[in-house]
Every structure is written in C-alpha cells, then in structure tokens.
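J.: with the sequence up front, the predicted model follows.
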Amino acid sequence: MPKADHPFTGVSEDDLSAIFESQDYVAEDELVTTVFLALRLGRPLLVEGDPGAGKTELAKVLAAGFETELVRLQCYEGLTAENALYEWNYAKQLLAIQSDEGSVNADRSVFDEEYLLERPLLRAVRGDGDYPPVLLVDEIDRADEEFEALLLELLSDFQLSIPEFGTIEATKPPVVVITSNRTRGLSDALKRRCLYLHLEPPSPEKERAIVRRKVPELSEMATVDLCAVTARLREEPLRKRPGVAETLDWAQAITILRGRDDSENQLLSPAEIERTVGCLLKEAEDIEHVDEAILASLLDAAESARLEMGDGDG
C-alpha cells in the first residue's frame, strides 16, 4: 500500500485527467487509470507500442504537469554503467592526489561527493523537489540485456550502490517511465517490477483530436483529410509506418505552406500530398511506393472520412 507521506497520495484520477488536458495530451480512460495506479503504488511504468505512439511524450507530460524535472536516459547498444549511473571525476581525483594542498589525507578520500559525477539514474534518485523527478528510460529494447539487470536494484528498492561511496537511497522515489518499441523481448524480472501499458495506434477520431489540440490553426476539413490519409498509409506494407509524431509534423507543414489563414476549409490536394509526403514517410522505398494508384486511394480515404463526418461523426 502507498505510504501516508507518498507524494501522490492526494492525486486523484480526475487530477491526472486534468493534467493531461492542460498539456494537450489526449488520454483515454485506460491510460489515465494505469498511470494513476503507477503513481499511487510507486511502481515503474513499462510503456510499449509502435514508434510515434506517444510513449516518450507521456513522460514529458507527467514532468510538465507536476512541474518537476524530467531526467532522460536514452538507451542504445553498448550502454554502460558509467553512462547511466555515475562516474568518478578521474582528472580531478588525480589532481587532488598530486596537489600539495592536503586534499587527500587520513580524514578525506577522493571517493567522496566532490568527485562524483551524476549520470541520469543517480540524478533521478537524488531528486528533492516537491514531486520526485520523472525518470524516462527511453527505448530500453535498444540496450543490452546486461543493462536491464543493472536497472533491477533501482526498480526494486529505488537505491543505487556505489562500492567506494556507499548506498544512495531516494527520499522520494522517482516516477519511472520505461519505453520499448518491442524490437526484442524484455526480461521477466524487469516486467515483474512494472505496471504495463500498451499504446495502440490511434483511431482516426483520436488522431483528429490530437491534431486539433497540437495544430489548432489547421482547418477542420484539412485535419480530417490528413488523419484519413495517414490511417490509409498505415495499411500499406511500408518499411516504417508513420506515427502520430509524423502526422503532427505533416499538419504543421501544411499549415506553413497554406499560411496562417486556412479558414476556407480547402481540401487536401494531390499536389500537397506529393510535395510533403517526406513529412510522413522517412524511407526512400516508402516514398516511391506512393504511386498514382496509392495516391488515388489516399484521396478516396479522405473523401470517405469527410462523408462520415458529414453524417454526424465528430
């Protein structure tokens, strides 16, 4: 059970929904409930889903909403403890040893606070604001399995052991958000320590809501067209399907090309799609895949979406 002095004891699901609302993050009930439980139980949150589904953005929104620090650890192959946990300032230690100023004596060691360099995990454990920092361990599936084992002490006890220095415990355990694109399986030991959330590709309705919030200057008709075209493209056998991030990039690009005044609700034209498809697709083969037949199907999808909106959807 959460401790009485847990920093999120007074936070309700309604409070969390209001935070998402204030940060223009479209959050469905399941997401709100899962994040709420992770906060109240003090458990890490493992978030999986396709690239561009909003996994990283979730951590950013929580940090901004609670006005606390976002500590980000970007994972990659070969990530080491020195890059993730802490490192000793070897140059400063050597200078201290060589100096004649008495920096090193029987009462003082070069393995103390003065020579310790914080890396993301140590930084997150030592956070001391009103709310704990949000630790984003981004794309953990890119790191080696050995790095997962390194995380287990932090995820179990929210503490880090430094052999030369001692154990550092978090006074307020960080909010841990771990993201994965599922390029490899994660260990059972890691999964057991986390609550789990899978972000599905957004429905056309949800994606329209996201675009309206993030790019409000784009007209309603153009928003319908954009989201319908993106949804249709995701059905194609592409090397990299566009995510919500790409849809937002595209919406902003169309807004810039049309100018700030898009009040005429003009339809998305074939020329606009062809000129700006690089905002959605990031592989040469995928761009070449959009031939005349695919372009026609994209326009058909946009027209169908407009008809559905005319029938009362939205």
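T.: Nice, thanks for sending it over.
J.: from here on, contacts and neighbour counts on C-alpha atoms
T.: Fine.
J.: isn't there a helix covering residue 294?
T.: Yes. If the criterion is DSSP: H, G, I helix; E, B strand; the rest coil, then residue 294 is within a helix.
J.: what is the burial count for it?
T.: When neighbours are defined as other CA atoms under 10 Å, residue 294 has 14 of them.
J.: how near is it to residue 247?
T.: Computed as CA to CA, to the nearest Å, the residue 294 to residue 247 distance reads 18 Å.
J.: wait, doesn't residue 175 sit right on residue 39?
T.: Yes. Counting by CA atoms under 8 Å, residue 175 does reach residue 39; the two are 6.9 Å apart.
J.: and those two? Which one has more around it.
T.: Using other CA under 10 Å as the criterion, residue 175 and residue 39 rank with residue 175 on top: 25 against 22.
J.: any idea how many residues pack against the spatially closest residue to the more buried one that is not a sequence neighbour?
T.: Nearest in space to residue 175, with sequence neighbours left out and distances taken as CA to CA, 6 or more residues apart in numbering, is residue 134 at 4.6 Å. Using other CA under 10 Å, residue 134 is surrounded by 25 other residues.
J.: what of residue 93?
T.: 20.
J.: on the three-state scheme, residue 146 is what?
T.: Under three-state DSSP, the three-state class of residue 146 is helix.
J.: ok, residue 86 to residue 124 distance?
T.: 11 Å.
J.: out of the two, which sits in the busier spot?
T.: residue 124 (27 against 18).
J.: and here is the other one:
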Amino acid sequence: NESKQIIGQLRGGSSSCSSPLLNDRFGKFGKSWDSNSSSTRQLKFWLSPNQDLFEIGPLDRGLIIGPTNVCYAQNSTFNMPNLPAGYSISWSVSPQLNIVSSTSNSVTVSPLSINSNENGYIRAFLNGVMFREYKVIVGVPVPAININMYHSVCTGGTDWEASFEVTPVIPNLQYIWIYNGVELPASSSSTFSTYEFPANPITLNLRVKTSCGVSPKLLTYDATYYPPCPSGWLISPNPSTTEFEVSKSFSNAARSTDEKQIFKVQLIDNKGRILSNSNSVSGSAKINVESISNGTYFIHIFQGKEVVKKQVIVRH
C-alpha cells in the first residue's frame, strides 16, 4: 500500500509468465502469516524465523502529535492519541533532549542545556522496532547559512532590481531579514527582493525565529551587495544610524580613474539648512549623523560642474 506495507499476496491461479492475463487469486497477507495450523506452512515461519516481524495494521494511523519546537526550561509533551488498546509504545529521543516522563502512548521531554539549538527527534518503538519518528527544532537554532543573490539586473539605467535566497532552507523557521541595518518583520519567506532607486549597494544579514525566541545574527558580518550598473553616485548605508558614505560606483567594465576625483558633499535638512560639510578622501566622503535627529534629509554632491541631490534617511 502507500505506506509500503505488505497487505496481500498471490495465493494461486492460472496465469504464468507466458500467459500473464489468465485469472489469479489473491489473499490477505495476515491470513497467510500465521493462520495455518502447521507452522511450516505459515509465512511467519519462513519470513520471520527470529520472530522479529509483527503486524502493525491497527497502527496505520498512529501518528506522533506534538509541538514543532522544544524550548529550554520548558516541558513539551508528544503523544499518539490513536494508539489502539493493547499496544504499548516505548520512546527514545535525540541526544540533546531528556525524557522527563513517559507512558504507553505519550512522552514528555525537555532540552538538556540552554545551548541545545539544533534539529532533534522523538521516536516511538513497538516491540523494539522503531515505528514512528517526529522531527523537532530544539531551542533557537543558529544554522550555518548562505545568502545567495539569484537575480540582479539594472533597469532604466540607474535602478537596480535584485532578489536573494537563503540556503539551505530549514523548515519550521521564521526568517528576519536585516536590510541595511534595519530588521524587517519575521516571516516564513526564505527569499528577499529589493528595488533600489538609485542603485546603491545594500547590506543584508539574517536572524531566525522560533516559538523559543530569536537567534543572533547568522552572518558574522553584514554581507554587502553591489549593483552591476554603470557609474553613479552611491550613498551607503541608507537609512543610517551613524554615518553616510558617499562614493562613485562603477561596474567592473566601467571603472576608471574618475573613482578618485575630488568632490564635496553637504547634508541639508528639509528647510534647506546645511547641517554638515565633507570633502572626499581617496574617492569617498563621510558624513557623521550620530547627533542628527531621525528624519529625511538630502545630500548634495558637488564635483566640478556636476551637482547631484540624493535623499537619505537617518534612523537611530
């Protein structure tokens, strides 16, 4: 059947390899297993001489029910509510879990350590043979992941469209994307897409969330991704909590000595007041905003006869 259990067998008939379409007779496998009065004419005698196979038909729907997360300092109970009368289950758990108590159809567990933060399992045994396994996440995992950019295209000359994905994808987790230092709401999506106008580089990091809590950042350092667009002015990060760095971006094919040209930048509020001035050093200029109030501002960039205005956000 669909559960890969043997439920019937060929008992007789007229068909053969040369005449496969003649009539055949099939019977219930359990009938032939041990119903004949002569033990040597029972299938059990031949297929299970050590008596280590058994009928599990009544347990077809005996599923383990319980939470997907097991948290430190909390007990979690798993059970088999449809276990038929007369059956008794024994239990085992993964090494980072401890069995607090158990009965013939339930088990209560808790993590051994606050540092237990990985995948675990609950296993049910019948007559010493594992019958069911239920996978759980123990604590708040800190999985080793990568963020891959699987889509990156420049549109309209100065816009950048990009999409990212987490690998490997771990089930039963929520993801908290950290975009340019800002944590986005937790969701089950392991992908992130952005449309940058203008095409500034972005930083990404990630946390994961379970019912037990939230993990630390999964990447030691924020990963920076650059647009593959022609040259243009870049301001990063944006939004920022401490400073903005202004530089001129180039695709690999468009890099030139212009990268180190001298330019000047000003931070302007929405009333047109100049809050800060800075000159470039080695192709970039920095504006400190640690003492600037949250809000929307403008950076004016002066290079030769070129004047470029960019909107920025200060967010502490």
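T.: Nice, thanks for sending it over. None of the values given here were measured: they were computed from a predicted structure.
J.: give me the TM-score for this pair.
T.: The TM-score (TM-score structural alignment, normalised by the length of structure 1) is 0.23; 128 aligned residues with a CA RMSD of 6.7 Å.
J.: my guess is the residue nearest to residue 175 of structure 1 meets residue 178, correct?
T.: No. Between residue 134 of structure 1 and residue 178 there is no contact under CA under 8 Å: 10.5 Å.
J.: tell me the contacts of the nearest residue to residue 29 of structure 2 once chain neighbours are set aside?
T.: Using CA to CA, 6+ apart and skipping residues adjacent in sequence, the residue nearest residue 29 of structure 2 is residue 8, 4.2 Å away. Taking CA atoms under 8 Å, 6 or more residues apart in numbering, we find residue 8 of structure 2 in contact with 26, 27, 28, 29, 30.
J.: let's see that with 10 Å instead.
T.: Contact analysis of residue 8 of structure 2 by CA atoms under 10 Å, 6 or more residues apart in numbering lists 1, 26, 27, 28, 29, 30, 31, 32.
J.: is it true that residue 249 of structure 1 lies in a strand?
T.: No. Judged by three-state DSSP, residue 249 of structure 1 forms no part of a strand; its state is helix.
J.: where do the strands of the stretch 1-150 of structure 1 begin and end?
T.: 45-49, 70-74, 86-88, 116-118, 134-138 (DSSP state E, counting those that start in this stretch).
J.: can you lay out the ones you listed as CSV showing distance to residue 157 of structure 1?
T.: CSV is the format used below for the strands of the stretch 1-150 of structure 1 (distance: least, CA to CA, whole Å):
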stretch, distance to residue 157 of structure 1
strand 45-49, 15
strand 70-74, 18
strand 86-88, 17
strand 116-118, 19
strand 134-138, 15
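J.: hey, which of these is tucked in deepest?
T.: strand 134-138 (a mean of 25; mean count of other CA atoms under 10 Å).
J.: just checking, what packs against it?
T.: strand 45-49, helix 55-65, strand 70-74, helix 120-125, strand 175-180 (3 or more CA pairs under 10 Å, 6 or more residues apart in numbering; DSSP states H and E).
J.: sorry, back to before: what's the overlap in contacts for residue 86 and residue 124 of structure 1?
T.: What both residue 86 of structure 1 and residue 124 touch, as defined by CA under 10 Å, 6+ apart, is the set residue 118.
J.: tell me how many other residues crowd residue 151 of structure 2.
T.: 11.
J.: return the set of buried residues in the helix or strand where residue 275 of structure 1 lies.
T.: Per DSSP states H and E, residue 275 of structure 1 falls inside helix 270-276. Using 16 or more other CA atoms under 10 Å as the test for burial, helix 270-276 of structure 1 gives 273, 276.
J.: past it, which element shows up next along the chain?
T.: By DSSP H and E, the next helix or strand past helix 270-276 of structure 1 is helix 284-289.
J.: identify the contacts common to residue 134 and residue 178 of structure 1.
T.: residue 59.
J.: returning to that earlier point: between the helices and strands packed on strand 134-138 of structure 1, which gets nearest to residue 222 of structure 1?
T.: helix 55-65 (24.2 Å; CA to CA).
J.: name the helices or strands packed onto that closest one?
T.: Packed on helix 55-65 of structure 1, when contacts are counted by 3+ CA pairs under 10 Å, 6+ apart, are helix 13-22, helix 29-41, strand 45-49, strand 70-74, strand 134-138, strand 175-180, strand 195-199.
J.: name the residues of it that come out as buried.
T.: In helix 55-65 of structure 1, counting by 16+ other CA under 10 Å, buried: 55, 56, 58, 59, 60, 61, 62, 63, 64, 65.
J.: which residues are in contact with residue 27 of structure 2?
T.: Neighbours of residue 27 of structure 2 in contact, by CA under 10 Å, 6+ apart: 7, 8, 9, 10, 11, 12.
J.: from those, which land in strands?
T.: 8, 9, 10, 11, 12 (DSSP state E).
J.: pick the one among those residues closest to residue 306 of structure 2.
T.: Distances from residue 306 of structure 2 to these, taken by CA to CA, are shortest for residue 8, at 84.0 Å.
J.: export the buried residues of helix 55-65 of structure 1 as TSV, with columns for distance to residue 207 of structure 1.
T.: Conversion of the buried residues of helix 55-65 of structure 1 to TSV gives the following (distance: CA to CA, whole Å):
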residue	distance to residue 207 of structure 1
55	15
56	17
58	16
59	19
60	19
61	17
62	20
63	23
64	22
65	22
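J.: now residue 208 of structure 1: which helix or strand?
T.: helix 204-214.
J.: residue 117 of structure 1 versus residue 150 of structure 1, what's the distance?
T.: 18 Å.
J.: same deal with residue 231 of structure 1?
T.: 46 Å.
J.: and the helices and strands packed on strand 134-138 of structure 1 as CSV, adding distance to residue 15 of structure 1?
T.: As requested, those are exported to CSV (distance: least, CA to CA, whole Å):
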stretch, distance to residue 15 of structure 1
strand 45-49, 19
helix 55-65, 10
strand 70-74, 20
helix 120-125, 24
strand 175-180, 16
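J.: now do residue 199 of structure 1: how many residues are near it, please.
T.: By other CA under 10 Å, neighbour count at residue 199 of structure 1 equals 17.
J.: excluding chain neighbours, give the residue nearest to it in space.
T.: residue 49 (5.0 Å).
J.: same check on residue 154 of structure 2?
T.: residue 160 (4.5 Å).
J.: after whichever strand or helix holds the one you found comes which helix or strand?
T.: Taking DSSP H and E as the criterion, residue 160 of structure 2 maps to strand 159-167. Going down the chain from strand 159-167 of structure 2, the next helix or strand is strand 174-179, by DSSP H and E.
J.: show me what that next one is packed against.
T.: strand 182-183, strand 191-196, strand 202-210, strand 213-214.
J.: ok, residue 122 of structure 2 touching residue 91?
T.: Yes. Here residue 122 of structure 2 lies in contact with residue 91, judged by CA atoms under 10 Å, at a distance of 7.3 Å.
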